[in-house]
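Asker: mind looking at a prediction? Sequence and model below.
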Amino acid sequence: MLSPPSQLLLRNEALFATGKWAIVNPSDTAIFDALSDADVCGLHQQCDSYNRAKSNSYGHEHMFAAAFSKSDFDAVFDGVVVYLPKAKQHLDMLLANMAHLIKADGLLLVVGENKGGIKSVPKQLEKVGINVNKIDSAKHCGLIACTVSEPAEGFDINQYGVVRNYHVNAQHMRVFSLPGVFGHKQFDQGTQLLLAQFSDERELRQMRGKLYDFACGTGIIGAYFKLTNPKLNVTMSDISALAVYCAEQTLKLNELEAKVIASDGMQDIHQHFDHIVSNPPFHQGLKNEYGITQNFIKNAHAKSNKGSRLTMVANRFLPYPEHIQSTYHKYSTLIKTNKFCVYEGIK
């Protein structure tokens, strides 16, 4: 069944009757099947959405990237629809990117739920276009449009990036972040508590083998271990193309080398590890989603060597201890605050 934003979009499918269109970060890829007769391609920054769209063979072109350029396509678009992201700054970045891909007098639209902030979108669209208006509203959603009279000459994602200097235990690090990525402009308290459990540099230098940072975000966890112990073989992954880009930039800023992979959970992780360290997500869009981390705990155990450790931080209210305890040979809580817990499982 189509999500409410997609249902609203389908009510206005006459928009797609002529010209070449792009749909950006759809909340459900079934919209492409519903628009099977339209000349529509999908632009994805989440690899789960991208993989579903590709595998279902909707007959449309799909791309996965942190940012998109004119050289990626045969022609500029007559119109683009952006599904409203959670962060306003992320939307600003997407609109600027899409304004570069639209032909003169092309349409740029945003669709989303009222509770997601669609009512504030007109002010954001005024930054890139003219004739801003609400096309339709239903099912607690809105569809807002503007005309891009003069397409932007170019788009540089790095203009939206922020570099912060952090002291992580005894190490100084530079961290790159983008809007829409966990850890943007801040050193998350949970991550700080997690890394505080690895403050003994002598013990860190004695670590050997392969380390995995799941849901790496800006890459601060994996980069910290690589910076402290260059002998570690570090792999980081995230479902977001933006996060993968941030982690790669963080590694460059600190002159480090590690593998960064775009992966839906651990689906594209094909090796076993000696250490797994993570501050895993529990949100999917605006909703809490505990299944992501529950699957991660199960898959982390399956892709660990005997004796390896899983160390993860989570909000205290999240129901993860029983999953670690039932999956791993040994389980312990390393530290507990009024907000976070750091858990450890040993295979």
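Answerer: Now that the structure is in, tell me what you want to look at.
Asker: could you use CA atoms for every contact and neighbour count after this?
Answerer: Fine.
Asker: what ranges do the strands span in the stretch 1-150 of the chain?
Answerer: 21-24, 40-44, 62-64, 77-83, 102-113, 130-138, 141-148 (DSSP state E, counting those that start in this stretch).
Asker: who touches the longest one?
Answerer: What that stands for is strand 102-113. 4-5, 9, 76-84, 95, 98-99, 118, 121, 129, 140-151 (CA atoms under 8 Å, 6 or more residues apart in numbering).
Asker: ok, 7 Å please
Answerer: Here strand 102-113 makes contact (CA atoms under 7 Å, 6 or more residues apart in numbering) with 5, 76-84, 118, 140-151.
Asker: just the buried ones among the residues you listed, please.
Answerer: Among the contacts of strand 102-113, those classed as buried by 16 or more other CA atoms under 10 Å are 5, 76-84, 118, 141-151.
Asker: thinking again about what came up before, can I get the strands of the stretch 1-150 of the chain in a markdown table with distance to residue 90?
Answerer: Below are the strands of the stretch 1-150 of the chain laid out as a markdown table (distance: least, CA to CA, whole Å):
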| stretch | distance to residue 90 |
| --- | --- |
| strand 21-24 | 12 |
| strand 40-44 | 14 |
| strand 62-64 | 16 |
| strand 77-83 | 11 |
| strand 102-113 | 13 |
| strand 130-138 | 19 |
| strand 141-148 | 17 |
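Asker: which among the ones you listed is found nearest to residue 245?
Answerer: Residue 245 lies closest, by CA to CA, to one member of the strands of the stretch 1-150 of the chain: strand 62-64, at 12.1 Å.
Asker: got another, please set it beside the one above:
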Amino acid sequence: MQDITSTGIYGTPPAELAEAPAGSIQFSPLIPGSRRLEDQAEGSLTDMVVLAPPGTVERRYTAALALRALAPGGALTILAPKDKGGSRLAKELKAFGCEVGEISRRHYRICSCTRPAELAGIEEALAVGAPRFDDRLGSWTQPGVFSWNRLDPGSDLLGRNLPALSGRGADFGCGIGILSRIILSSPKVSHLAMLDIDRRATEMAARNVEDARAEIRWADLRSGVRVAGLDFVVTNPPFHDGGAEDQNLGQSFIRRAAESLRSGGVLWLVANRHLPYEGVLKPLFKRVTLKAEASGYKVYEAQK
């Protein structure tokens, strides 16, 4: 008989709104080292606390995974800001066959329910949120990953302006590998470290980039990931954290690139036109050149 004693948590919900018991297993794909909720045995958890993702498909997929992992009668607490899916949580849980209690606090909707003996609509939600091959992208992708169902215009602009690179380099925030494939089209590239904070992105990148020169790593660049002596870094850095604009994210990518490059190495960066990255680039690089500007984006080449 299976020993059902574990509790789980997905993401980092505000502790004052929903605190998971000490020792809970972290399942967020955005926290490196976390477990895969997809792999958790059905009916193996007693409790689960979920900070729900904002995207509808990803949110329903995550809720379905959480409910599947709970034992019948196990408790689920799931919450989200009202304007980022919270207002729809109760309806979505009821569609899975749950009886839902709901409260509002600090602009969040917090829903609680127990896992019913029989769930409804779980398989459909799991199928819709699962990895799939996108013919338009020519790539494997998954809902929730950055620009999962369209070619990001910033990455497109950067990819069209990249020269044939050479030596050892990195793709910071590689996503599903769109830019990495362009980088690796140059036979002079000897090694490419592909790093992303999203586990799902690295899993899709592993399907999309089948090249012995590529090393794919699930990692948070802000936490001291060590790569050094690089000839080049390519990046389309994020500038949103939890849905809110955070310019410090892109700035931290620039600083990490400067630390990772050898003297004379180059950074290729794309950014939204309104982001003030020049002030961070110029003190760290001896030459900063605007190489392209279109559709609200700008591409820089910066030499260490």
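Answerer: Everything's here; your move. As the structure is a prediction and not an experimental result, all values here were calculated from the model.
Asker: related to what we said a few turns ago, out of the strands of the stretch 1-150 of the first structure, which gets nearest to residue 257 of the first structure?
Answerer: Comparing the strands of the stretch 1-150 of the first structure by CA to CA, strand 62-64 comes nearest, at 23.2 Å.
Asker: packing partners of that closest one?
Answerer: Of the remaining helices and strands, those touching strand 62-64 of the first structure by 3 or more CA pairs under 7 Å, 6 or more residues apart in numbering; DSSP states H and E are strand 40-44, helix 47-55.
Asker: need these in JSON lines with distance to residue 328 of the first structure and mean neighbour count, can you?
Answerer: Supplementary listing: these in JSON lines, determined by distance: least, CA to CA, whole Å; neighbours: other CA atoms under 10 Å:
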{"stretch": "strand 40-44", "distance to residue 328 of the first structure": "35", "mean neighbour count": "23"}
{"stretch": "helix 47-55", "distance to residue 328 of the first structure": "27", "mean neighbour count": "18"}
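Asker: mind putting the ones you listed in CSV, distance to residue 298 of the first structure included?
Answerer: Listed next are those as CSV, based on distance: least, CA to CA, whole Å:
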stretch, distance to residue 298 of the first structure
strand 40-44, 27
helix 47-55, 19
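Asker: which of those sits closest to residue 88 of the first structure?
Answerer: strand 40-44 (17.6 Å).
Asker: in the second structure, what stretch matches the closest one?
Answerer: Aligning strand 40-44 of the first structure against the second structure (TM-score structural alignment) gives residues 24-28.
Asker: so who does the residue nearest to the spatial centre of the first structure touch?
Answerer: Closest to where the C-alpha atoms of the first structure average out (CA atoms, centre = their mean) is residue 240, at 2.9 Å. Listed by CA under 7 Å, 6+ apart, the contact set of residue 240 of the first structure reads 45-47, 262.
Asker: what's the most distant pair in these?
Answerer: 45 and 262 (10.0 Å).
Asker: among the two, which residue is more densely surrounded?
Answerer: Shown here are residue 45 of the first structure and residue 262; by other CA atoms under 10 Å, residue 262 has more neighbours (25 against 21).
Asker: how about the more buried one, what's its match in the second structure?
Answerer: Per TM-score structural alignment, residue 262 of the first structure is aligned with residue 218.
Asker: how far away is its match from residue 283 of the second structure?
Answerer: Going from residue 218 of the second structure to residue 283 of the second structure by CA to CA, to the nearest Å gives 29 Å.
Asker: residue 160 of the second structure now?
Answerer: With CA to CA as the criterion, residue 160 of the second structure and residue 283 of the second structure are 27 Å apart.
Asker: which stretches in the stretch 201-347 of the first structure count as strands?
Answerer: Counting by DSSP E, counting those that start in this stretch, the strands of the stretch 201-347 of the first structure are 210-214, 233-238, 259-262, 273-278, 283-284, 287-288, 304-315, 330-336, 340-346.
Asker: indicate which one of those strands is closest to residue 114 of the first structure.
Answerer: Between the strands of the stretch 201-347 of the first structure, strand 287-288 lies closest to residue 114 of the first structure; by CA to CA that is 14.4 Å.
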